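Novice: Sequence and predicted model, in that order:
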Amino acid sequence: MKNNDGQLIAIVGQSKIIETDKNSIFEILNFVMSSLNVRARFYFSVLVVLISYSCKDKPKNDSPQKNRTEPISVLVEKPDGMEIPEGMVWIPGGILKQGAISSDPFAMGHERPQHTVAVDGFFMDATEVTNSEYAKFVEETGYVTVAERAIDWEEMKKQLPPDTPKPHDSVMQPGSLLFKKPKQQVVDLNDYSQWWEWKVGANWRHPQGPGSDLDGRENYPVVHISYEDALAYCEWAGRRLPTEAEWEWAARGGLNQTIFPWGNDKEILNQRANTWSGTFPMDNDGDDGFKNKAPVASYPPNGYGLHDIVGNVWEWTQDWYNASYYKNRVAANDTLMNPTGPESPLNRYNPYAKEKVIKGGSFLCNANYCASYRVSARMANSLDSAQEHLGFRTVLPVRAKAHVMAIHKDLNAKIAYNCDIDTVFIAAPKHWHAPMAVMAMQADKYVYVEKPYGHDQHEKAMQGLKLEYEMGGEPKL
């Protein structure tokens, strides 16, 4: 099938992703040669030389191309025999139009324009990481969160405009940000200092500040977590944070072009998510069941089994925040496979800070303020900043040893001669497929040839091919 950019997309199941090596390819080629008559062998040998020369001399071209036709393979199904880790769900891979839909009345500029990405299937936590789960990590490792450490002014001022005065020592103490209800009516919603307070002693163990604890909150999402704190947990758990594309794809729950994880019906918001019900920041009537954070899984899951994917607390992703990233992606006019975001952060409103994208909104989101309980909503958050409405969930990717390009007999053979591709997959091979196999070998590509009909020698030729999957993957920092 083709996406809206005219790019050929080949969505394949787990059985189509294969790794092999050059020795196996030589065996396949020897087999193909043995099945040709003398004249065919001569023409085939000449073609091998021509293809080898063209592939070696062809320069790499990483520049954007219009109407690209290289197929993209996507891992959709969970690999056979791979068990779902406890507390996680399988998110099938697919093709995503990332960003706000045109009919979303709350969409902000940095959520547009939509652009096409492809995401492999992966495992994702069904809920946000809880206090009890984080406590186990801290107990085993002795980890100390950023909010519990002494503040390093020399490091902090790197993220501030030059000549910013140092705050008083009474403020420069370990702590975090807490929401405080304003005592008088708020006129300017752009001045968030009216409802945020730096609270010395607030951290994940004391989510509401000194005097509060985790008794009765074991199943609540852990908060006051910086990016570094989230990465430390991921490393311990053998997982990583989701990319923004993975997060948004999972949040949609199998639905296409919708505003919320459940569709487009805003009237059922209070039944589906923990947000600010009333007029922010003065009046929260609690019609959704909670006036602050809620225990995880207090609301129905989306189509993929994810609870609280919007509302409750914001969630870290591993992508840098760049306000122009979506526009740049559209300008590139291509489809990225498993994108990891921009190479560096850029926010003209906060140029000195290094910020990551956070997603999902929180219990503080309201229609008259941020309305970030939408799947496309995104916000920037500095690496060392922790608040009482910010947590995270983890993912566990599943990767085959090699990604593939699907080459079928009904596709234009010119696709196979693009030497920039990662891997070639040749389906139902006939004699004419042999040049493609040679092209892949000469360009250091992987190739898998399905069983040709009527040739028992194929079994020997295919020895050494292995279907291997692995969980995990290094996070992109």
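Specialist: That came in fine, so what should we check first?
Novice: For the rest of this, base every contact and every neighbour count on C-alpha atoms.
Specialist: Fine.
Novice: I figured Arg399 hits Val119, correct?
Specialist: No: Arg399 lies out of contact with Val119 (C-alpha atoms under 8 Å); the separation is 11.4 Å.
Novice: Give me the more crowded residue out of those two.
Specialist: Between Arg399 and Val119, Val119 has the larger neighbour count (other C-alpha atoms under 10 Å), namely 24 against 20.
Novice: correct me, but that one touches Ala245?
Specialist: Yes: with contact defined as C-alpha under 8 Å, Val119 reaches Ala245; the gap is 7.3 Å.
Novice: Quick one: the strands in the stretch 201-350 of the chain, in order.
Specialist: 278-279, 283-284, 314-320, 336-337 (DSSP state E, counting those that start in this stretch).
Novice: wait, which of the ones you listed is closest to Asn270?
Specialist: With C-alpha to C-alpha, the closest approach to Asn270 among those belongs to strand 278-279: 10.8 Å.
Novice: Which strands and helices lie in contact with the closest one?
Specialist: Here strand 278-279 touches no other helix or strand, going by 3 or more C-alpha pairs under 8 Å, 6 or more residues apart in numbering; DSSP states H and E.
Novice: Presented hereafter is structure B, for comparison with structure A:
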Amino acid sequence: MSKHRKMLSGGEFRMGSNRHYPEERPERTERVTEFAIDVFPVRNSEFAEFVEATQYVTLAERKGYSHVFQMTEGPVPLNNPDQWWKAVQGACWHNPIPGTELPGDFNEHPVVHIALEDAKAYAAWAGGRLPLEAEWEFAARGGAHNTQFAWGEEFAPDGQRMAHVWQGAFPWYYVPGGTPATAAVGQFAANGYGLHDMIGNVWEWTSSPFKQPSSCCSCSPQQDSNTLFALKGGSYLCAAEYCLRYRPAARIGVAGASSTSHIGFRCVYDASPK
């Protein structure tokens, strides 16, 4: 389990945004109390420790499949995610993209193909819980005063990329080449609270229900469910032309039984009574 945590004192902050997608509105003042949070999203090495200790089997493993992103052969309309999301037999946390070799630094990548119940089970084992959406956004802002991005108003200050998000033309052209996938955590600068990968790499579960209709149906496979939960942070698949959601205020609603190659999580921990 993660031993890298930061204690945040809590307080008031500006949550949401009036500048972007409808589900982020209204911008408002929220308050959170003191809590600790993982510095990184839960990594494969940590999830493997949990599985070894508990013999836990994820929902994707029980179902026998999970959803994997697959690039299209050329430009396509961006209103149908089924064009690039495929249910793949055998896809799960330890085999995230069947048919491809695991990277040498796989243990340091954020775990994916994790459904809400899987994330909750790990969090309970680790002595924590999943964050409320307000806690997650407070942490992601890093003390910044409602800037567009976690690091300021510019996406790439002085030309420097600040998060692992899509490069190229989604969903068919990926500038780095190869297969788009997660990256080892901690490759980008920490935010003002010393937290890494709050933005990009993987979407992260919260325990908060998602009660507003999302204007973005392309971030995740379409799900038949009336119970959605808020995901935060964006992922390596977020691209400005269709999903400018690599921002603290950004959010999507996903069914709790969903598991994909771009959804992970991190834990929070209640402050000890004084």
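Specialist: Yep, that arrived. Since the structure is predicted, the reported quantities are computational estimates derived from the model, not experimental observations.
Novice: Any idea what the TM-score comes out to?
Specialist: The TM-score (TM-score structural alignment, normalised by the length of structure 2) is 0.90; 264 aligned residues with a C-alpha RMSD of 2.1 Å.
Novice: before we move on, back to that, as CSV, the strands of the stretch 201-350 of structure 1 with mean neighbour count would be great.
Specialist: Formatted as CSV, the strands of the stretch 201-350 of structure 1 follow (neighbours: other C-alpha atoms under 10 Å):
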stretch, mean neighbour count
strand 278-279, 14
strand 283-284, 16
strand 314-320, 27
strand 336-337, 16
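Novice: Nearest to Asp384 of structure 1 among those strands would be which one?
Specialist: Here strand 314-320 is closest among the strands of the stretch 201-350 of structure 1 (C-alpha to C-alpha), at 12.0 Å.
Novice: whereabouts in structure 2 does that closest one align?
Specialist: Per the alignment by TM-score structural alignment, strand 314-320 of structure 1 matches residues 203-209 in structure 2.
Novice: and that stretch, how far out from the chain's middle?
Specialist: 9 Å (C-alpha atoms, centre = their mean, to the nearest Å).
Novice: same question, stretch 279-293 of structure 1
Specialist: 30 Å.
Novice: Mean per-residue distance, the match of strand 314-320 of structure 1 versus structure 1.
Specialist: Stretch 203-209 of structure 2, aligned to structure 1 and superposed, deviates on average by 0.4 Å (mean C-alpha distance after the TM-score superposition for structure 1).
Novice: And the helices in structure 2?
Specialist: 44-54, 59-63, 116-125, 133-141 (DSSP state H).
Novice: Out of those helices, which is the most enclosed?
Specialist: Highest mean neighbour count among the helices of structure 2 (mean count of other C-alpha atoms under 10 Å): helix 133-141, with a mean of 25.
Novice: What is the neighbour count of the equivalent of Val185 of structure 2 over in structure 1?
Specialist: Taking TM-score structural alignment, Val185 of structure 2 has Val296 as its aligned residue in structure 1. Neighbour count for Val296 of structure 1, taken as other C-alpha under 10 Å: 19.
Novice: What's the match for Trp153 of structure 1 in structure 2?
Specialist: Aligned partner of Trp153 of structure 1 by TM-score structural alignment: none.
Novice: how near is Trp153 of structure 1 to Pro174 of structure 1?
Specialist: Applying C-alpha to C-alpha, to the nearest Å, the value for Trp153 of structure 1 to Pro174 of structure 1 is 12 Å.
Novice: could you list every residue that touches the closest residue to Ala371 of structure 1 other than its chain neighbours?
Specialist: Nearest non-adjacent residue to Ala371 of structure 1, counting by C-alpha to C-alpha, 6 or more residues apart in numbering: Cys365, 5.4 Å away. Contact analysis of Cys365 of structure 1 by C-alpha atoms under 8 Å, 6 or more residues apart in numbering lists Thr275, Trp276, Phe280, Gly311, Ala371, Ser372, Tyr373.
Novice: gap between the residue mapped onto the last one from structure 2 and Gly74 of structure 2?
Specialist: Pairing criterion TM-score structural alignment: the partner of Tyr373 of structure 1 within structure 2 is identified as Tyr246. If you measure Tyr246 of structure 2 against Gly74 of structure 2 using C-alpha to C-alpha, the figure is 24 Å.
Novice: Between the two, tell me which one has more neighbours.
Specialist: Ranked by neighbour count (other C-alpha under 10 Å), Tyr246 of structure 2 and Gly74 place Tyr246 first, with 29 against 10.
Novice: circling back: ok, Trp153 and Pro174 of structure 1, which is more surrounded?
Specialist: Pro174 (18 against 11).
Novice: so that one touches Gly209, yeah?
Specialist: No: using C-alpha under 8 Å, Pro174 of structure 1 makes no contact with Gly209, being 11.1 Å away.
Novice: sorry, back to before: can you tell me which of the contacts of Cys365 of structure 1 carry over to structure 2?
Specialist: Among the contacts of Cys365 of structure 1, those whose aligned partners also touch in structure 2, counting by both residues aligned by TM-score structural alignment, their matches' C-alpha atoms under 8 Å, are Thr275, Trp276, Gly311, Ala371, Ser372, Tyr373.
Novice: Please give me every residue in contact with the aligned partner of His262 of structure 2 in structure 1.
Specialist: By TM-score structural alignment, His262 of structure 2 lines up with His389 in structure 1. Contacts for His389 of structure 1 were tallied using C-alpha under 8 Å, 6+ apart; they are Val223, His224, Lys293, Asn312, Val313, Trp314, Ser362, Phe363, Leu364.
Novice: of the residues you listed, closest to Glu197 of structure 1?
Specialist: The closest of those, once distances to Glu197 of structure 1 are taken by C-alpha to C-alpha, is His224, at 13.1 Å.
Novice: What sits closest to the equivalent of Pro171 of structure 2 over in structure 1 if chain neighbours are left out?
Specialist: Superposed on structure 1 with TM-score structural alignment, Pro171 of structure 2 falls opposite Pro281. Spatial nearest neighbour of Pro281 of structure 1, excluding adjacent residues (C-alpha to C-alpha, 6+ apart): Lys181 at 6.5 Å.
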